[in-house]
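Student: just to be clear, the model below is a prediction. Sequence and coordinates:
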Amino acid sequence: MALDLSRIIKAYDVRGLVPEELSPEVARAIGTAFARVVVLPEATGDTRPAAVVGRDMRDSGPGLVDAFAAGLTAEGVDVLRIGLCSTDGLYHASGVLGLPGAMFTASHNPAEYNGIKLCRTGARPVGDATGLAEIRAVAQGLLDGSAETSTGLAGGTVTDKEMLGEYAAFLRDLVDLAGIRPLKVVIDAGNGMAGLTVPAVLGTDAGLPQLPLDLVPMYFELDGTFPNHEANPLEPANLLDLQTAVVANGADIGLAFDGDADRCFVVDEKGVPVSPSAITALVGLREVEKEKAAGRTPTIIHNLITSRAVPDLLSTAGAQVVRTRVGHSYIKAEMASNDAVFGGEHSAHYYFRDFFFADTGMLAALHVLAALGTQPHPLSEVAEMYEPYVSSGEINSRVPDAAAATTRVLDAYRLAYPGIDVDTLDGVTVSNWDGHPQWWFNLRASNTEPLLRLNVEAADQDIMEKVRDDVLSLVRGQATGSAEGEETP
């Protein structure tokens, strides 16, 4: 019996164990389906249909890429392989080449996993509602034997192209660091793709001029077994080495990237993590000023888990602020439909109109370095301006019935606070932000696991802790355990 692809093709991407779930046979079927659903329909005029494919450093990557490419070429699609790259490197290639793309990565997942992130021409997202469900259905038919294995078109070709230098130059053109004060920067690549991209963008490996940066590398060796720590900086334990190194080296800032280097986390000179909400506000304000200087009214996107400081600061600065649900496909759709200049998520995904409305941790890092290096104060003082409130971070509880647990919480709060503000944009958000004391929380179910994710924010630490503990006690009244720090899909 063929694998049920709903196990590995979820709302946003493909991710599974290799080879039990994501085998070369499955990769080829997905490649064929990608050709039929996305690549061939997007081909125009006399131009041969083509797609660009990249991969991260996992050992299973080359074989899966070859199988995926075979599925594409059998449908008459030419394949351009760009080899090792970050996910935003693949988006760059899709954007500048005008081709659909596929990135083979399992992001922060352990070594035994791999996956595929798909995009349309110009790095436009492929999610469940924008083609991924259809790709899953076609690939399932191929594996089950109920769909034809080829369309009968002439076979496509496979060629290789190096694009790291173009990627680095593209990002350098968006943020000029040449005139900043000298900064010492510790960077933890987590043995992921930042070990390749950081020396090219922030260093001189791509032949670009030296920047006023003293780089202190950590775990730059590409190793898909992740021998030092998981490549998931959202988990606090994985930031400890960076925090220690920043203080030990007397550095101005620390940066940590995840496995496919599309997310960037920031640590100040004291070794204290700077929240992604603060980074969203900091970068957002830079983009707002740039838009206003060009005579345009800026629009900024943020998801509903980011701090209330984000819409407060950005709207005060003159931006139109759009709140959206969690998930990159939703953010990207809102970015494009609103022609937004920037968008940010609590999980450290940052999106830029100048980068095809796609997410790039490296461009966010450049903005942070520019903001820090064009003024004299340490990062801890700069960050204080963007972090006026106290948040819990994301806390995950494993529950047998997420809907029942959510109902328990809602019933209790509606009883205790008649008329309390509740919205259901993504899970449930309960807010007393217009009252006293100020607090809000969001509770939403995972798309892939029996988890409820809780985020709480309040005007002070005591109130945040009280709301957090009250909600968790209600959620876990019938819980079987908890797990903290897992990444939002």
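Tutor: That came through, no problem.
Student: CA only for contacts and neighbour counts going forward, please
Tutor: Will do.
Student: surely L208 touches A169?
Tutor: Yes - if you go by CA atoms under 8 Å, L208 and A169 touch, sitting 7.4 Å apart.
Student: who touches both of the two?
Tutor: Among the neighbours of L208, those also in contact with A169 (CA atoms under 8 Å, 6 or more residues apart in numbering) are V201.
Student: distance check, the nearest residue to V198 once chain neighbours are set aside against V475.
Tutor: Excluding its sequence neighbours, the residue lying closest to V198 (CA to CA, 6 or more residues apart in numbering) is M362, at 8.0 Å. Between M362 and V475 the computed distance is 37 Å (CA to CA, to the nearest Å).
Student: where along the stretch 201-350 of the chain do the strands fall?
Tutor: Counting by DSSP state E, counting those that start in this stretch, the segments of the stretch 201-350 of the chain that form strands are 213-218, 253-257, 264-267, 273-274, 299-303, 320-324, 342-344, 350-352.
Student: ok, structure two:
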Amino acid sequence: MPHTPDLSSLVKAYDVRGVVPDDWGPDTAEALGAAFAEVAVLPGAPDGPLSARPSVVIGRDMRESGPSLVDAFAAGVAARGVDVVRIGLCSTDGLYHASGVLDVPGAMFTASHNPAVYNGIKMCRAGARPVGEATGLAEIRSLAQHYLADGLPEPADEPGTVSDRQMLPDYARFLRSLVDLSGIRPLKVVVDAGNGMAGLTAPAVLGTQAGQPELPLTVVPLYFELDGSFPNHEANPLDPENLRDLQAAVVEHGADLGLAFDGDADRCFVVDETGRPVSPSAITALVGLREVARELGEGRTPTVIHNLITSRAVPDLLSAAGATTVRTRVGHSFIKAQMAEHEAVFGGEHSAHYYFRDFFFADTGMLAAMHVLAALGTATTPFGDPIPLSALAEAYEPYSASGEINSRVADVPAARARVVQAYVTEQGAGPVEVDELDGLTVVHWDEAPRWWFNLRASNTEPLLRLNVEAEDEDIMVKLRDDVLGLVRQER
């Protein structure tokens, strides 16, 4: 009797992700496709279509396992009487664009920044609304598990059709309509695609390969060849090691900035003209201020979402500019929910995910990159001289931050308790504000020395994640080391 895979570890809180073929393969993909159609697409499903011929759009990244998984998933969907539109190679935000403009549910086959042996699925409802554990993914997992154990249901009387459609030109035009780069000063930008999907989307959006007019940009490409084996470096710019080539190329070419994308190109990291990374918090502030100014100019009251790990500079600067800011838990499902609830114009995370109301409340690294290019390309001194990105970003990075530091501990509750005892119960550092929106956040900001930290437990590993920010480097380093000492005391 063939082995039935256990989907409890494959279908996670926000997506499907695992090793191919060890964890899953075409049979599992077909079962997931059938379950996705039943739960998120067909009439009777929440927000399901009223028409007799519902549709789904499917895209994939450059991983070698993608085509066979897509074909199997599409077969599972079509067997339930749902039409399938395959858009082929695309970025995750390209799939969101297709779901948004076609107003149909979607599935993106990608494992983002994970190694080559992985693949996964990000699912969404019509209009690019996310499908997570609390919004249908748990039901999809349960139904797919049933199909794998007991067999797929009989095909619908009228199976769906499977067709192919090219959406890249439409995607490029759509993004160009949201940010006008035609009037900026000439810029040289190095783009590191990491052999991921930005190798397809960057030439289409920033160049002329999708039939768009030429922009005043000189793009220096790094690793644009689509290769799911990632031969040059991991497609994970969150790891500083994966930015080394970009940093060196920016300096070598005398570029104005560098952009690094992850494997499915939904995240974008920025490097200034000196090769120094610009923090995602600074990018959140920069892009947020542009969107706030546009909203105010059009007579609307802007709201911006940020997660609790972003710098204090983000709500401070945006509030001063006239925005309402909303602080959320870490995780795209939380920020997307808040984006929709508040009809927020923009949202940013410390992990370099950037969300836009005008992009279906979804995240798109390319649109964030375009805002950075627009801001830099129009920034001048009072004397008309261009302002470099290092100087522009400095205004948005007034404090010193540790970045996220992971500690593997044997007893997570005990480690957390030691920190609570030292910083909350004893209050040795003076009065603090404490909240537990997501982990433990301790704030000492109303008087000098100003600092805050957040300590969060991993949902899947015995890890504690620490983020620290303070008004200067010395305070940050001392606080970071003191808290880490408490966390790691048992080791």
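Tutor: Nice, thanks for sending it over. Everything numeric here is computed off the predicted structure, so don't read it as measured data.
Student: before we move on, the earlier item: and D426 of the first structure, which of the strands of the stretch 201-350 of the first structure is closest to it?
Tutor: strand 320-324 (8.3 Å; CA to CA).
Student: how about the helices in the second structure?
Tutor: 26-36, 66-79, 92-102, 137-150, 168-178, 198-205, 244-253, 280-297, 313-320, 332-342, 365-378, 389-394, 412-420, 473-487 (DSSP state H).
Student: now do the buried residues in stretch 363-370 of the second structure.
Tutor: D363, T364, G365, M366, L367, A368, A369, M370 (16 or more other CA atoms under 10 Å).
Student: and stretch 44-62 of the first structure, by the same measure?
Tutor: For stretch 44-62 of the first structure, a neighbour-count test (16+ other CA under 10 Å) marks 49-58, 60-62 as buried.
Student: start to end distance for it?
Tutor: Counting by CA to CA, you get 30 Å between the two ends of stretch 44-62 of the first structure.
Student: then stretch 301-321 of the first structure?
Tutor: End-to-end distance of stretch 301-321 of the first structure: 6 Å, with CA to CA as the criterion.
Student: where does it end up in the second structure?
Tutor: The aligned range for stretch 301-321 of the first structure in the second structure is 305-325, by TM-score structural alignment.
Student: how close does the aligned residue in the second structure for A371 of the first structure sit to R185 of the second structure?
Tutor: Aligned by TM-score structural alignment, A371 of the first structure pairs with A375 of the second structure. As for A375 of the second structure, its distance to R185 of the second structure is 10 Å (criterion: CA to CA).
Student: L89 of the second structure now?
Tutor: To R185 of the second structure, L89 of the second structure is 32 Å away according to CA to CA.
Student: next: F261 of the second structure.
Tutor: Counting by CA to CA - F261 of the second structure and R185 of the second structure are separated by 23 Å.
Student: between these two, who's got more neighbours?
Tutor: F261 (30 against 17; other CA atoms under 10 Å).
Student: can you tell me which residue in the first structure aligns to that one?
Tutor: Using TM-score structural alignment, F261 of the second structure lines up with F257 in the first structure.
Student: list the residues that contact that match.
Tutor: F257 of the first structure touches D188, A189, G190, G192, A194, A231, N232, P233, R263, C264, F265, G361, counting by CA under 8 Å, 6+ apart.
Student: what residues in the second structure pair up with stretch 275-289 of the first structure?
Tutor: Counting by TM-score structural alignment, stretch 275-289 of the first structure corresponds to 279-293 in the second structure.
Student: if you count neighbours, what's buried in the matching stretch?
Tutor: Here stretch 279-293 of the second structure shows 279-293 as buried, counting by 16+ other CA under 10 Å.
Student: between all of those residues, which two are separated the most?
Tutor: S279 and A293, at 21.5 Å, using CA to CA across those.
Student: G88 of the second structure is in contact with M62, isn't it?
Tutor: No - the criterion here is CA under 8 Å, and G88 of the second structure misses it with M62 at 9.5 Å.
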